[in-house]
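**Student:** I'll drop the sequence and a predicted model, then ask my questions.
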Amino acid sequence: MTETPSSARPGLLANWLFIVAGLVVLIVTVGGITRLTESGLSITEWKPFLGALPPLSDADWQAEFELYKQIPEYQQINGPAGMDLEAFKSIYWWEWIHRQLGRLIGLALAVPLAIFALRKMVPQGYFWRLFALVALVGLQGSFGWWMVASGLETRTDVSHFRLAIHLCTALVLLGGLVWTAFDLKRVAAGKPKPAGMTALAAWTGVILFVQLLLGAWVAGLEAGLASDSWPLMQGRFIPEFDSSQGIFWAMTHDPFLIHWMHRWWAWVVVGALVVMARKVKPASRKASIAIHSAFGTQVLLGIATVMTGVEFHLAVLHQLVGALLVIAFTVGAHVLGRQE
């Protein structure tokens, strides 16, 4: 499957993918800032190509502001609060930067891949996998606009379901980039067989994915503000929540219950990652340490974020380390799945 022609440069391709993975970590972090500053609805149109240019004149800025004034977020929240053009610019720039990073990631994947393919630098069996990563970036951009569109007509914010799809797709892309980079490093080392996914890694991945999904719902519903105490909420282990529409609705819509689930499912994740890290340690002590360090830091940041009432810098770090945890998990899963 991965026979390497003499012109192939798997080591170079691996380094390229690691750089793109770094850009994905950056955009996930900026996405967190965009959400925390409530900037995501500031650009009300999707222009994949022309949208790369920001407003260049006072008239352009006023036109963008007038578009923003037409949506419920301005009419019901920011308008009555007295938002002026300067305040609008402060949220506009974060969303603009977020979108430019998305464009940069797409170009950073698609353009080099085209060059590498034309120069026959891609090992056999890897072109379509790399092409799938490019396609996933395009899909991610579409999900981003689909998310924004949910907050432009009747809502004052975006759908937390669509936000979760947007964020989780980015993290799947991140895992795919890192996994493929490590496969390519092995090709460069003369070990062409790709790593496989073990049952332990797969189950751990599912458990981690549930936590990432819950985290996205917490962000989308601003459920982090449901409590500023830990371990109890409202002085109780299980907080009061709205179950009038059924428990399933509450588990997917009620911010108090979703906050509680995210808070305590974290320990299920910790247990799974501890087991996985112990299995990883004999083959790669560094990967085992990375897993422990990532989830330990993430738990502490999560607790600190709650107890400070979602302090901005801690909340941003919480999202950043979440992305780093995905990388650590991916590396550990790859180690377990390697076949010499």
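**Tutor:** Received it, and whenever you're ready, just let me know what you need.
**Student:** Going by C-alpha atoms from here, please, whenever you check contacts or count neighbours.
**Tutor:** Will do.
**Student:** burial measure for residue 122, as a count.
**Tutor:** Look at residue 122: counted by other CA atoms under 10 Å, it has 25 neighbours.
**Student:** let me fix that: residue 260
**Tutor:** Using other CA under 10 Å, residue 260 has 23 neighbouring residues.
**Student:** Correct me if wrong: it contacts residue 238.
**Tutor:** Yes. Residue 260 is within contact range of residue 238, at 7.2 Å (criterion: CA atoms under 8 Å).
**Student:** what's the top helix by length along the chain packed up against?
**Tutor:** Assignment by DSSP state H gives helix 85-118 as the longest helix of the chain. When contacts are defined as 3 or more CA pairs under 8 Å, 6 or more residues apart in numbering; DSSP states H and E, helix 85-118 packs onto helix 10-36, helix 58-68, helix 127-149.
**Student:** Please identify the buried residues of it?
**Tutor:** By neighbour count on 16 or more other CA atoms under 10 Å, the buried set for helix 85-118 is 88-89, 91-103, 105-106, 108-110, 113, 116.
**Student:** same check, this time on stretch 144-163
**Tutor:** 144-152, 156-163.
**Student:** angle of the longest helix of the chain against helix 127-149?
**Tutor:** With axes from the mean of the first three to the mean of the last three CA atoms, to 10 degrees as the basis, helix 85-118 and helix 127-149 are set at 160 degrees to each other.
**Student:** Could you tell me the angle between helix 85-118 and helix 58-68?
**Tutor:** 90 degrees.
**Student:** could you give the angle of helix 85-118 to helix 10-36?
**Tutor:** 160 degrees.
**Student:** let's bring in a second one:
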Amino acid sequence: MTLLRAADDRQNTFSARHSDGNRAVAIWLWAVAALVIAMIVVGGATRLTESGLSITEWQPLLGAIPPLSHADWLAAFEKYKQIPQYHIMNHGMSLAEFQSIYWWEWSHRFLGRIIGVAFAVPLVFFWLTGRLKHGSGAKFLGVLALGGVQGVIGWYMVKSGLVERVDVSQYRLALHLTTAFAILGLLVWLALEEWPDAARRAAGSVTPLIRRMGAIIVAAVILQVVLGAFVAGLKAGFIYNTWPTMNGQWFPSDYWTTPAYLTFFESHAASQFNHRIMAYIVVLIVLTELWLVMRSPVDSRARTTAVLLALAVLAQVALGIMTLLAHVPLELGVVHQFGGAIVFVLAVVHLHAIRRAAVRE
């Protein structure tokens, strides 16, 4: 208690001298955000290489150590041979082939552990040295707790593919990916808030519509991430590999499934169609926001973020089309997932920029 009280006293003293933020804390948060983006990319590669079920146990501590001997590798391989994916998809695979998919999943889990350490250890240091702004400690603890929950969700997702399926549940995959993006968004927002000039008002002003559009863009990108997760979980990117139509159809004839209320979540055609349409909607919203911003006396930061966001969205759509037409090769699929993370980060940065500006009626 004495140590925590002393930390709080130092924090109050530091906050009084640095009420406008701490550059070191902001840089730390940006670094962790970069690790989360790397985690999202590696997760995409793990999914595309069908590697996610290669490790059939969840050991938060001991799992950080990979097999170190031939006997250890054989033991891990034997565990994999007990699940349906091996018998149905990979029966007869060699130990070397198993090691290839194992390393993808191990890297994904190990990077998650690295992120936990990279966030927790500096957090303790900044807290004990009083470098956090008053009241921000609870926010950081919330992000840390959400990271722990994400680890549980990851195992909850993997478990869905160990008994009766050869892959993970698309519902759990969507939850896992959405939580990763939520963590990324919180880290980016907190980093922006911690930057020394974050509290200063922007030079220009924005209309209420521009502010609302900024929030709508973030929500639309998140929805597109969820829809993309269902495409990935259902492997719907491997069908209808044409554009702009879906094998000559503007609306796929097999869109609906039985029962109808599960169409959005279990129909392969519906999941790809929804992802396509949402991409067009995101483009429309982002370009509308860009048009509004260019016509308003906003500061350079809001204008710059609007331009960068529009360019990123257009590039992401083009990349998505290329990935679809090429039948989702690993390289393009991973870059597309990376592009989604960049679009989301820019959407959050733009929202923060227009939130700093005064509202003009």
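**Tutor:** Nice, I can see it. Please read these numbers as outputs of a predicted model, since none were measured by experiment.
**Student:** What value does the TM-score take for this pair?
**Tutor:** Overlay of the two chains. TM-score (TM-score structural alignment, normalised by the length of structure 1): 0.93; 334 aligned residues with a CA RMSD of 2.1 Å.
**Student:** Pipe the helices and strands packed on helix 85-118 of structure 1 into a markdown table and attach distance to residue 325 of structure 1 per row.
**Tutor:** Below are these laid out as a markdown table (distance: least, CA to CA, whole Å):
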| stretch | distance to residue 325 of structure 1 |
| --- | --- |
| helix 10-36 | 11 |
| helix 58-68 | 36 |
| helix 127-149 | 20 |
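**Student:** closest one to residue 309 of structure 1 among those helices?
**Tutor:** helix 10-36 (12.3 Å; CA to CA).
**Student:** Not counting its neighbours along the chain, what's nearest residue 163 of structure 1?
**Tutor:** In space, and not counting its chain neighbours, residue 163 of structure 1 is closest to residue 147: 5.9 Å by CA to CA, 6 or more residues apart in numbering.
**Student:** Let me fix that, I meant to ask about residue 140 of structure 2.
**Tutor:** residue 123 (7.6 Å).
**Student:** can you pull the contacts of the corresponding residue of structure 1 for residue 153 of structure 2?
**Tutor:** By TM-score structural alignment, residue 153 of structure 2 lines up with residue 143 in structure 1. Contacts for residue 143 of structure 1 (CA atoms under 8 Å, 6 or more residues apart in numbering) come out as 162, 165, 166.
**Student:** before we move on, the earlier item: which stretch among the helices and strands packed on helix 85-118 of structure 1 is buried most, on average?
**Tutor:** Highest mean neighbour count among these (mean count of other CA atoms under 10 Å): helix 10-36, with a mean of 21.
**Student:** Pull up the aligned stretch in structure 2 for that helix.
**Tutor:** Mapped onto structure 2 using TM-score structural alignment, helix 10-36 of structure 1 covers residues 22-48.
**Student:** where's the matching stretch relative to the chain centroid, distance-wise?
**Tutor:** For stretch 22-48 of structure 2, the gap between its own C-alpha mean and the chain's C-alpha mean amounts to 9 Å (CA atoms, centre = their mean, to the nearest Å).
**Student:** Likewise for stretch 312-325 of structure 1?
**Tutor:** Taking mean C-alpha positions (CA atoms, centre = their mean), stretch 312-325 of structure 1 and its chain are 10 Å apart.
**Student:** Likewise for stretch 151-158 of structure 2?
**Tutor:** Stretch 151-158 of structure 2 sits 15 Å away from the centroid of its parent chain (CA atoms, centre = their mean).
**Student:** repeat for stretch 185-197 of structure 2
**Tutor:** With CA atoms, centre = their mean as the basis, stretch 185-197 of structure 2 stands 17 Å off its chain's centre.
**Student:** can you check stretch 283-293 of structure 1 too?
**Tutor:** With CA atoms, centre = their mean, you get 22 Å for stretch 283-293 of structure 1.
**Student:** likewise stretch 317-335 of structure 1?
**Tutor:** Put simply, stretch 317-335 of structure 1 sits 11 Å off its chain's centre (CA atoms, centre = their mean).
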